[in-house]
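Q: Structure, please.
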Amino acid sequence: MKTRYVIYTVLALVLAYLLYNKFFSKGAKEKQVATAGKGKRKNGPVPVNLMIVKDTTVTDQIDITGTIDANEKVNLVSQTAGSVTGIYFNEGQHVSKGQLLVKVYNQDLEASLKQVEAQMALARDINRRNEILVQKEAISKEEYETSQSSYNAYKAQAAAVRAQIGRTEIRAPFSGVIGLRSISPGGYLSPTAPIATLVNIDPAKVTFSVPERYLGLIKAGSKINFNIESSQQNFSATVYAIEPALDATSRTITVRAKAPNANNLLRAGSFAKINLTLDQIPKTIMIPTEAVIPDLKSSKVYVYHNGVALSKNVKTDLRTDTRIQIVDGLKQGDSVVVSGLIQIRPKAPLKILKVIK
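A: So this is what the prediction gives:
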């Protein structure tokens, strides 16, 4: 028990010694005085960088996103049912408008057409003879009209059979690249069964939405620049159509532009990063964003005047990555403080380190 008391006593003395050295010794007091001296605000001038305000030309641009669409795209299907007797394209092949792609069994229709054509030829010959005879008054006009009606009926019947045969031949509705086929020779093809997808993507369509506030600046003929993930190349397109109504939810307008795609670098469904030039302002004031101090009701900047800082309220508008437009509050030739703003108070003395022109 006595040993425990001795230990407690020694620990208490050590703790008291440490507290004395930290707070009450001569060295501790000198350290406190030095720290207090450092905490006092210096009354010397604040070192700053200045920028001389001047008029500059700025281009109003916005960055938005869009989608690459095909100029024309269709899912090929048959208009009639039957067995596939021929496939006349390769997957991924470029085909021309009107080119035969797929043929469905139509031999029965071909036979019907030959029969009708034979009957039509006979009716035509009879009608020609009757036309001569009616002129000579060898037959009545009614007999001639009957033969003429029979001939026209066979002509119409032949045209109907040809139309049926035409539906058994699937042809390219426009020039483009055909995709992967979903049929095989000999397979049964129904009107709902997909054959392949035909795409024309030269030119490519770029579809995007623009906020309502820029509606007056977008028109047919406006130019846009864009990039895609799969290429480092910069692409350009021309606006050709604008949706007549705003989207009620997003308050945006849908715009569509066309981009040349001779090298087939643009693919339908790709994501486009669009840079849209809205307007060019020939004369305006642009200063670094960090020079503007936001306030509750307005924004302000500090200008250098007779060696001290003067506060000026400004009105801002357009912003870029590094600069902001001043539309009111500054004039050409003003010296705007662009650094050391945290230390500055109104009428604080300033020391110029660098002037940015």
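Q: hey, let's count contacts and neighbours off CA atoms from now on
A: Will do.
Q: Just give me the neighbour total for the nearest residue to residue 185 once chain neighbours are set aside.
A: Of all residues beyond its chain neighbours, the one nearest residue 185 is residue 84 (5.3 Å), with distances taken as Cα to Cα, 6 or more residues apart in numbering. By the criterion of other Cα atoms under 10 Å, residue 84 has 21 neighbours.
Q: Would you mind listing the buried residues in the longest strand seen in the chain?
A: Taking DSSP state E as the assignment, the strand of the chain that covers the most residues is strand 271-288. Neighbour-count burial for strand 271-288, counted by 16 or more other Cα atoms under 10 Å, picks out 271-278, 284-288.
Q: ok, the residue nearest to residue 185 touching residue 104?
A: Yes. The pair residue 84 and residue 104 qualifies as a contact (Cα atoms under 8 Å) at a distance of 4.6 Å.
Q: how about this one, so we can line them up?
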Amino acid sequence: MKLKTSWLFALGIIGALVLYLVVRSLITAGAGGKAEASQTPPADAIPTVQVIAVPETMHPHAVVIRGRTEAARAVVVRSETAGVVAATPAQEGAFVRPGQVLCRLEVEARAATLDQARAALRSRQLQHQAATELAAKGYRSETQVLQEKANLDAAAAAVRQAEIALEQINIRAPFAGVFDRREAEVGTYLAPGQPCGTLIELDPLLVVGDVPETEAAKLRIGAPATAKLVTGETLSGQIRYVARDADPQTRTFRVEIAARNPGNEARSGLSAEVRLGAGAGRAHRVPVSTLVLDSAGRQGVRYVTTDGLVAFSPVRVLEETPEGLWVAGLQGPARVITVGHSYVGEGQKVEAVLAR
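A: A predicted model of the protein is given here:
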């Protein structure tokens, strides 16, 4: 049976197409093998890493904690005598000076008592003078003169007592500060010991916080400190107190900084980021991206030695800045690996190229 011409033509086309595909696949496989062979680096090739030269410098160390502002002194000013409040000259929230009247009580009979005591004093003075003159003439004994002197002293003491009682109607500020809260209004009856109001001292202002037990030994009284308040203000001062006994719950130590606060601008109770001066030491500034972990899980950096070998040094972060991390642990000038540190190991020979 003879095949039709159309079938023969179709079989010829199919055969040509199959032959083309087979030849093309063979050529592509050969070219790919050559390309792969050309891209495979030699087994003894030295890897290239990028490094930066980091000098060793003296850097001030700082302990950074979270803190808060507190008044240097806060006193509840109380009445020393009983009476009804007649006036409140100091405005609540106003700055007051030492001795300024915060609350004034009714005078009542205190002025009359003082007048009576002064009159009795004048009488005793006259009696003492007369007794002295008569004793000089022999009409009075020495004992009578001494008795009159004692009566005179008692009268003077009574005057002083009446003056104090009259002065006690003025409840005064014991120091300069802010009259933060008034607790007695006009017409309020105050018994001895009852409060007129609360006075706080804001200059100097205290900034207090809790230091971890690992950092407390680094701090010294008088060391400089700064506090950046949540309001954006910055206060500068000195460490005035570091606790010797840790908080039993948190195992932290209280630290206090005394900072100047002109005009009482900063308030008590504000949150702050506190930087405490902790001396100075040798350190290196490295990019954050250079930190790696070794096989033991230690944080550090990889660098290239003078022999061209990769080495690892564990480091301790001292401070984080926008320019990089200040770390301690490296020795002397170092060529720290910035690119390729994750693909090389300690002791490996590398070619170091300065990063641009």
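Q: Got a TM-score for the two of them?
A: The TM-score (TM-score structural alignment, normalised by the length of the second structure) is 0.75; 318 aligned residues with a Cα RMSD of 3.5 Å.
Q: Redo the buried residues of strand 271-288 of the first structure as JSON lines? Include distance to residue 302 of the first structure.
A: Below are these laid out as JSON lines (distance: Cα to Cα, whole Å):
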{"residue": "271", "distance to residue 302 of the first structure": "44"}
{"residue": "272", "distance to residue 302 of the first structure": "41"}
{"residue": "273", "distance to residue 302 of the first structure": "37"}
{"residue": "274", "distance to residue 302 of the first structure": "36"}
{"residue": "275", "distance to residue 302 of the first structure": "33"}
{"residue": "276", "distance to residue 302 of the first structure": "33"}
{"residue": "277", "distance to residue 302 of the first structure": "32"}
{"residue": "278", "distance to residue 302 of the first structure": "31"}
{"residue": "284", "distance to residue 302 of the first structure": "19"}
{"residue": "285", "distance to residue 302 of the first structure": "15"}
{"residue": "286", "distance to residue 302 of the first structure": "15"}
{"residue": "287", "distance to residue 302 of the first structure": "12"}
{"residue": "288", "distance to residue 302 of the first structure": "12"}
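Q: Now for residue 279 of the first structure: which residues touch it?
A: Neighbour list for residue 279 of the first structure: 59-61, 217 [criterion: Cα atoms under 8 Å, 6 or more residues apart in numbering].
Q: can you give me the helices in the stretch 101-250 of the first structure?
A: 107-135, 141-167 (DSSP state H, counting those that start in this stretch).
Q: average gap between the longest one and the second structure?
A: For helix 107-135 of the first structure, the mean deviation from the second structure after alignment is 1.4 Å (mean Cα distance after the TM-score superposition for the first structure).
Q: quick one: that helix to chain centroid distance?
A: Distance, stretch centre to chain centre, for helix 107-135 of the first structure: 61 Å (Cα atoms, centre = their mean, to the nearest Å).
Q: Is the residue nearest to residue 317 of the second structure when sequence neighbours are not counted in a helix, a strand, or coil?
A: Spatially, and ignoring its direct neighbours in sequence, residue 317 of the second structure is nearest to residue 327 (4.5 Å; Cα to Cα, 6+ apart). Secondary structure of residue 327 of the second structure, reduced to three states by DSSP: H, G, I helix; E, B strand; the rest coil: strand.
Q: any idea what residue 327 of the second structure aligns with in the first structure?
A: Aligned counterpart of residue 327 of the second structure in the first structure: residue 325 (TM-score structural alignment).
Q: show me what contacts that match?
A: Listed by Cα under 8 Å, 6+ apart, the contact set of residue 325 of the first structure reads 284-287, 316-319.
Q: sorry, back to before: just list the residues touching the residue nearest to residue 185 of the first structure, thanks.
A: Residue 84 of the first structure touches 102-105, 184-189, counting by Cα under 8 Å, 6+ apart.
Q: let's see it at 7 Å
A: Contacts for residue 84 of the first structure (Cα atoms under 7 Å, 6 or more residues apart in numbering) come out as 103-105, 185-189.
Q: Is it within a helix or a strand, and which one?
A: strand 82-87 (DSSP states H and E).
Q: How far off centre is that strand?
A: On the basis of Cα atoms, centre = their mean, strand 82-87 of the first structure sits 41 Å off its chain's mean C-alpha point.
Q: Stretch 297-314 of the first structure too?
A: 41 Å.
Q: cool, and stretch 146-160 of the first structure?
A: Distance of stretch 146-160 of the first structure from the chain centroid (Cα atoms, centre = their mean) equals 57 Å.
Q: swap in stretch 126-144 of the second structure?
A: Distance of stretch 126-144 of the second structure from its chain centroid, counting by Cα atoms, centre = their mean, is 73 Å.
Q: Also stretch 79-95 of the second structure?
A: Distance, centroid of stretch 79-95 of the second structure to centroid of chain: 35 Å (Cα atoms, centre = their mean).
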